[in-house]
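Novice: need a structure here:
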Amino acid sequence: MDTDPLPLLEDLIRCPSVTPTEAGALDCLEAYLRSAGFHCERLVFSDKGTPDVDNLFARIGKSGPHLCFAGHIDVVPPGRLEDWAAPPFAAFQADGFLYGRGAADMKGSVAAFATAAADAVKAGSFTGSLSLLITGDEEGPAINGTAKVLAWMKENGHVPDHCIVGEPTSAEKLGDTIKIGRRGSLSFDLAVAGMQGHVAYPHKADNPIPKLARLIDRLAAYKFDDGNDHFDPTTLAFTTIDVGNPAGNVIPGRAQARFNIRYNTEHTPDTLIAIVRDACARIEEELGGTFTLDVVNGADAFITEPGAFVGVVLDAIEAETGVHAKLSTSGGTSDARFIKDYCPVLEFGPLNTTIHQVNERIAIADLRHLAGVYRAIIDAYAGRKPA
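Specialist: The predicted structure is shown next:
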């Protein structure tokens, strides 16, 4: 790497861009990319009941292959300021680390791939197109961010051949993990109706709690699958149970629960919803009552099969860090869940040990190596023409 990504990252951290506020972070990045020759578009999207979100798309080159780097400059709130070793937006250096909200998640990656891309353009080492998709809505509802930028990109002829998301994927040392897929996420709101009554006369009431308890037991013990080569088994976790009843001598008339299913590519949302509905129907037959379900599909499960594209990234990581990365599908969701509908996508970035924590930080040496990995990917990408 010719350019040190540290100054750009310091500038980005000093912008307190808590979702959905841009706070100058996109201005800073846009100025940097324009100076490197990128054509930049600022894209502000709106939706009913959600805040407007400012996004940035930058591209250089018109021919293929087209490699896109995706990321976000929005960050979670810093929490109690007095718990930080230094102000969370001061970009404080100590003991080889840069401290600040967003240092690892994920302004560090944004600074690293922006400087890597600028260096590659300056050196003339890339023949194709490079682009950056930067949103301010990843840590929030993710409605006016990446999903809408991608739709705009498709309408305007900017769909890339491959995409790398700079999420902090490394677990113990830089380069030990890349994400080639993610589990799907289904969230359920469940309610069972009964009839309120006095506890001394249970036969005159219809208690929904035993019905809900039996369903919880059935679903919590249900084996969905054994996983597969890339995914762990599907899991279900209950998160709340509530009857809204402050009295000890009243049988409630309604019981509610929430749960989430994280699923692999052995299932679709439809197959999982059918399993849950069947379980509800069986309890209704056994104990009576009426179950109602509201379902939110947060993300579909997906996989980017190992091949030439994944190989380019693995080789670049090993060449720069000496680490052979593990291919993983663990963790929660990311904006890769939107990108996978347009092109193959994977995720690679710095350590995730301090993300969303007080004193979030990135090792300065890791930041520089990360930029080196991204530069190596760019230099190899066009020549390898990954499938």
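Novice: contacts, neighbours, all on C-alpha from now
Specialist: Noted.
Novice: do you know how far Arg293 is from Phe259?
Specialist: In this structure residue 293 is Leu, not Arg. Here the criterion is Cα to Cα, to the nearest Å. By it, Leu293 lies 11 Å from Phe259.
Novice: And for Asp83?
Specialist: Using Cα to Cα, we find Asp83 at a distance of 33 Å from Phe259.
Novice: So what's the residue count around the residue lying closest to Arg59 once chain neighbours are set aside?
Specialist: Sequence neighbours aside, Ser131 is the residue nearest to Arg59 in space, at 4.1 Å (criterion: Cα to Cα, 6 or more residues apart in numbering). Neighbours of Ser131 under the rule other Cα atoms under 10 Å: 24.
Novice: Likewise for Pro78?
Specialist: Neighbour tally, Pro78, other Cα under 10 Å: 21.
Novice: for comparison, sequence B:
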Amino acid sequence: MELKKILKQAEATADEVAELTSGLVKFNSAHPDGYTDKVVEYIKAYCDKHGIENEVHAHDPKKQNIVARVKGSSKKKVIWVGHMDVVPEGKPENWTYPPYSGTIADGSVWGRGSSDMKGSCAAAMVSARILNEMDSIPNTVEYWFTCDEEIGGGAGAKWLAETGKFKGDVCVIGDGNGGGPRAPSIDLGCKGGAGVKLIARGRTAHGSTPFLGDNAISKLIKGVPWVEKIDDFELDFPKDILPVVKGSLEYYKASTPPALYKAMEHNFYTPSVTCNII
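Specialist: I've put the predicted structure just below:
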């Protein structure tokens, strides 16, 4: 696969991406309804037009998901995940342009969801077209456009994962980042999470005779300092992942205040621990 050729093609698609973004924004997929069926129709029509394999998956008829697939020559698969739903627009009179107009002006696409994340969805659609037009690609790429991301993914990514529809070797989250549209970046993201519940058992006693009891809360309090020490445990990254971590940090160093960069660096290399309720 010729990477330079792909990048050159991608650079020439700015107008196409803008037009697709505008088209996506015109569909009101805001919560509390969060309906994405019309957005899916739009994406499907584009895929069908360009001969891109696609499937619609829906746990709810009005809240649909669609995957666009470009098959590769190996069994390995890259999954791109984005979302079509958006947060409410607030007061329309406060917008420079109507929130669902998809107006293209001043070098931007204006409207609810243009940055979070219908612009990224449009770019993914064009990316699928470019890869589909290649003679061959080494790995299969699936572009998943999902619903319900803004409210926990119940009919979207969560349902797709629980039903075994998400299967791949690498996952790329297409959501935007703090760099903005003119300073895009690829970051190593979520380290994963684990919830741990510590249980201590004791024996109640009257307040006047605490020595006759066995205070379970006191036992748990003794464990708090040890839980907090986990935050200083340096993660052991796989060798092929470490350069991505370092590269992500270096990218932001020049534009990040020193104190914030120090905190960000700590979060990249160590677990984040929260001790909630005793």
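Novice: May I have the TM-score of the superposed chains?
Specialist: The pair, once superposed, lands on a TM-score of 0.63 when counted by TM-score structural alignment, normalised by the length of the second structure; 213 aligned residues with a Cα RMSD of 3.7 Å.
Novice: that older thread, show me whatever sits in contact with both of Leu293 and Phe259 of the first structure.
Specialist: Common contacts of Leu293 of the first structure and Phe259 (Cα atoms under 8 Å, 6 or more residues apart in numbering): Phe188, Asp189.
Novice: With neighbour numbers in mind, choose between those two.
Specialist: Legend: neighbour count by other Cα under 10 Å for Leu293 of the first structure and Phe259, higher for Phe259 (19 against 15).
Novice: isn't Gly298 of the first structure right up against Arg182?
Specialist: No: between Gly298 of the first structure and Arg182 there is no contact under Cα atoms under 8 Å: 11.8 Å.
Novice: Quick one: map the residue nearest to Arg59 of the first structure onto the second structure.
Specialist: The pairwise alignment with the second structure assigns Ser131 of the first structure to Glu142, based on TM-score structural alignment.
Novice: tell me the contacts of its match?
Specialist: Applying Cα under 8 Å, 6+ apart to Glu142 of the second structure gives the contacts Val67, Ala68, Arg69, Val70, Lys77, Val78, Ile79, Trp80.
Novice: so it sits in a strand?
Specialist: Yes: under DSSP: H, G, I helix; E, B strand; the rest coil, Glu142 of the second structure sits within a strand.
Novice: For Ile186 of the second structure, which non-adjacent residue is closest in space?
Specialist: With sequence-adjacent residues excluded and distances taken as Cα to Cα, 6+ apart, Ile186 of the second structure is closest to Ser248, at 7.0 Å.
Novice: Can you show me the helices along the stretch 151-278 of the second structure?
Specialist: Here the stretch 151-278 of the second structure has its helices, by DSSP state H, counting those that start in this stretch, at 157-162, 216-229, 242-253, 258-269.
Novice: Nearest residue to the counterpart of Leu24 of the second structure in the first structure in space, please, no chain neighbours.
Specialist: Under the alignment (TM-score structural alignment), Leu24 of the second structure maps onto Leu12 of the first structure. For Leu12 of the first structure, ignoring the flanking residues on the chain, the nearest one in space by Cα to Cα, 6+ apart is Ala25 at 5.3 Å.
Novice: what about the aligned residue in the first structure for Gly189 of the second structure, how many residues close to it?
Specialist: Mapped onto the first structure by TM-score structural alignment, Gly189 of the second structure lines up with Ile180. Applying other Cα under 10 Å, we find 24 residues neighbouring Ile180 of the first structure.
Novice: Settle this for me: Ile180 of the first structure is touching Thr304, isn't it.
Specialist: Yes: shown here, Ile180 of the first structure and Thr304 form a contact pair, counting by Cα under 8 Å, at 5.2 Å.
Novice: which neighbours do those two share?
Specialist: The contact lists of Ile180 of the first structure and Thr304 share Val345, Leu346, where a contact means Cα under 8 Å, 6+ apart.
Novice: which position in the first structure aligns with Leu160 of the second structure?
Specialist: Residue correspondence to the first structure (TM-score structural alignment): Leu160 of the second structure is matched to Val149.
Novice: Just the ones in strands from the contacts of Glu142 of the second structure, please.
Specialist: Val67, Ala68, Arg69, Val70, Lys77, Val78, Ile79, Trp80 (DSSP state E).
Novice: Output those as a markdown table; include the columns neighbour count.
Specialist: Shown next, in a markdown table, are those (neighbours: other Cα atoms under 10 Å):
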| residue | neighbour count |
| --- | --- |
| Val67 | 23 |
| Ala68 | 24 |
| Arg69 | 21 |
| Val70 | 23 |
| Lys77 | 19 |
| Val78 | 17 |
| Ile79 | 20 |
| Trp80 | 20 |
